[in-house]
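S.K.: Below are the sequence and a predicted model for it; my questions follow.
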Amino acid sequence: MTLIPTQTAPALDLPLVGGGTTDDLKLGTGDGGRFSLVVFYRGLHCPICRKQLAEINKRIEDLKAAGIGQVAAVSMETLERSSRVVDQWHLADLPVAYGLGEEAARSWGLNLSHAIKDGEPDLFNEPGIFILDEDGTLFWSSTATMPFGRPSLDDVIAGVRYAQEHDYPARGAA
């Protein structure tokens, strides 16, 4: 299933490490800035995810300055493994949601993989980055079938700034 720009993003009501739910974040509402950033990561076993989420955690203020008011990292991981992600990766400022189900992952258009080595969950989502507009629709996305090849955070920030400064619409819905 492919999520098309301008379509309403699927519901995302998941628990957050430390309490609360993704509903509390008001993703896709324009609260705190026009855009929301939802980053789907593979899990505790992924060193590339660790690097990506650590950078996002450090650059929350840069994201806000660019117009991204809400940010969340999401995976199919358990509470225990997600808590380890937050603690071991030092993600004090980045909300981390866990427990994404297979059907929900597919509704976002994520690719799924089965474990091929020790330390990987039996089934997990591959990476995806989604920018939601203030009306809850998909503005921009990038998904991958492998852990590598993700857009840089600088490119995401530059793209969001450009879209706002030039009233650039969501593309790819034709």
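M.R.: That came through, no problem. Numbering: from 1, shown residues only.

S.K.: going forward, measure contacts and count neighbours with C-alpha atoms only.
M.R.: Will do.

S.K.: secondary structure element for the residue most central in space within the chain?
M.R.: The chain has residue 39 as the residue nearest its centroid, 1.4 Å off, counting by Cα atoms, centre = their mean. Assigned by DSSP states H and E, residue 39 belongs to strand 35-40.

S.K.: residues in contact with residue 48?
M.R.: By Cα atoms under 8 Å, 6 or more residues apart in numbering, the contact set of residue 48 is 147-148.

S.K.: and the comparison structure, right after this:
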Amino acid sequence: MSLQQKLDAFKGGKPPYNAPPEIHPIMERATAELIASGQAGRAIKAGDRAPQFDLNDQNGHPVSSADLLAQGPLVITFYRGVWCPYCNIELQALNDVLPQIRALGANVVAISPQTSVNSRKSVRDNSLDFPVLSDEKGETGAAFGLRFALPDYLVALYKKLKNDLPAFNDDPSWTLPMPARYVIGQDGVVLYSEVNPDYTHRPEPTDMIAVLEKAAGRA
């Protein structure tokens, strides 16, 4: 089953996945408004220079994009948080292709506004072999053009669902990054980008392999 098929199954409530169907109209309204805002088109994209970052991983250890790029290309996925089932399904799919990615000399990191404690839970619950970095106050997400503020009616829904973002993120702002995936070349230039304001749609992890093969001189 492809990643998108798994996401669609969750959205449709088909076993072994499930999602409360009554939340869909509210979430779809928010997604439509985010799409209409045009923010995704203004985010960092292929051909741009990627913002540098220095963030802590789930264990509080510093991780530098410059250090990672010195080793090879870098795959980044922007992750909303441990509370987001769509994001967790995506992280598991990325972990499945991690051996292929590393065989091409690349590293993978997830970047989330959540605290290190919640990032440790993400790594543990999803059995990840790559780090989840804590983007305090969403500053790296903002540098990539991905951070947006949730509308009031969506904040109300999140509170009802016990998705307490201020607690998860140690940040009162009720902001999130749009889901996004990037491949950054060793020169810091973005080789691949996929930004989608619809959190229920994610690119297949294998979509990046040809880009990484080219970066490794194998294509």
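M.R.: Okay, I see it. Computed from a predicted model, the values in this text were never measured in an experiment.

S.K.: Now the TM-score, please.
M.R.: The TM-score (TM-score structural alignment, normalised by the length of structure 1) is 0.80; 161 aligned residues with a Cα RMSD of 2.3 Å.

S.K.: Check which helices and strands the strand holding residue 39 of structure 1 sits against.
M.R.: Applying 3 or more Cα pairs under 8 Å, 6 or more residues apart in numbering; DSSP states H and E, one finds that strand 35-40 of structure 1 contacts strand 68-74, strand 128-132.

S.K.: Mean deviation, the following helix or strand past the longest one versus structure 2?
M.R.: Tracing the chain past strand 68-74 of structure 1, the next element assigned as helix or strand by DSSP H and E is helix 79-88. Superposed on structure 2, helix 79-88 of structure 1 shows a mean distance of 1.6 Å to its aligned residues (mean Cα distance after the TM-score superposition for structure 1).

S.K.: need the strands for structure 2, in chain order.
M.R.: 54-56, 62-64, 74-78, 107-112, 132-134, 147-149, 175-177, 180-184, 190-195 (DSSP state E).

S.K.: Turn the ones you listed into TSV, including distance to residue 39 of structure 2.
M.R.: As requested, the strands of structure 2 are exported to TSV (distance: least, Cα to Cα, whole Å):
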stretch	distance to residue 39 of structure 2
strand 54-56	24
strand 62-64	27
strand 74-78	15
strand 107-112	19
strand 132-134	23
strand 147-149	9
strand 175-177	11
strand 180-184	12
strand 190-195	10
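
S.K.: Can you tell me which of those is most buried?
M.R.: strand 132-134 (a mean of 30; mean count of other Cα atoms under 10 Å).

S.K.: which residues of structure 1 does that strand align to?
M.R.: Mapped onto structure 1 using TM-score structural alignment, strand 132-134 of structure 2 covers residues 96-98.

S.K.: just to revisit the earlier point, how far out from the middle of the chain is the strand holding residue 39 of structure 1?
M.R.: 4 Å (Cα atoms, centre = their mean, to the nearest Å).

S.K.: What angle do strand 128-132 and that strand make with each other?
M.R.: 160 degrees (axes from the mean of the first three to the mean of the last three Cα atoms, to 10 degrees).

S.K.: List the contacts of strand 35-40 of structure 1.
M.R.: Outside strand 35-40 of structure 1, the residues that touch it by Cα under 8 Å, 6+ apart are 27-30, 67-75, 125-134.

S.K.: if we can go back for a sec, give the equivalent position in structure 2 for the residue nearest to the centre of structure 1.
M.R.: Looks like residue 39 of structure 1 aligns to residue 77 there (TM-score structural alignment).

S.K.: Same question for residue 156 of structure 1.
M.R.: Under the alignment (TM-score structural alignment), residue 156 of structure 1 maps onto residue 208.

S.K.: Repeat that for residue 52 of structure 1.
M.R.: In structure 2, residue 52 of structure 1 lines up with residue 90, judged by TM-score structural alignment.

S.K.: Look up how far residue 94 of structure 2 lies from the residue nearest to that match when sequence neighbours are not counted.
M.R.: The spatial neighbour of residue 90 of structure 2 that comes closest, neighbours along the chain excluded (Cα to Cα, 6 or more residues apart in numbering), is residue 3 at 6.8 Å. According to Cα to Cα, to the nearest Å, residue 3 of structure 2 stands 9 Å off from residue 94 of structure 2.
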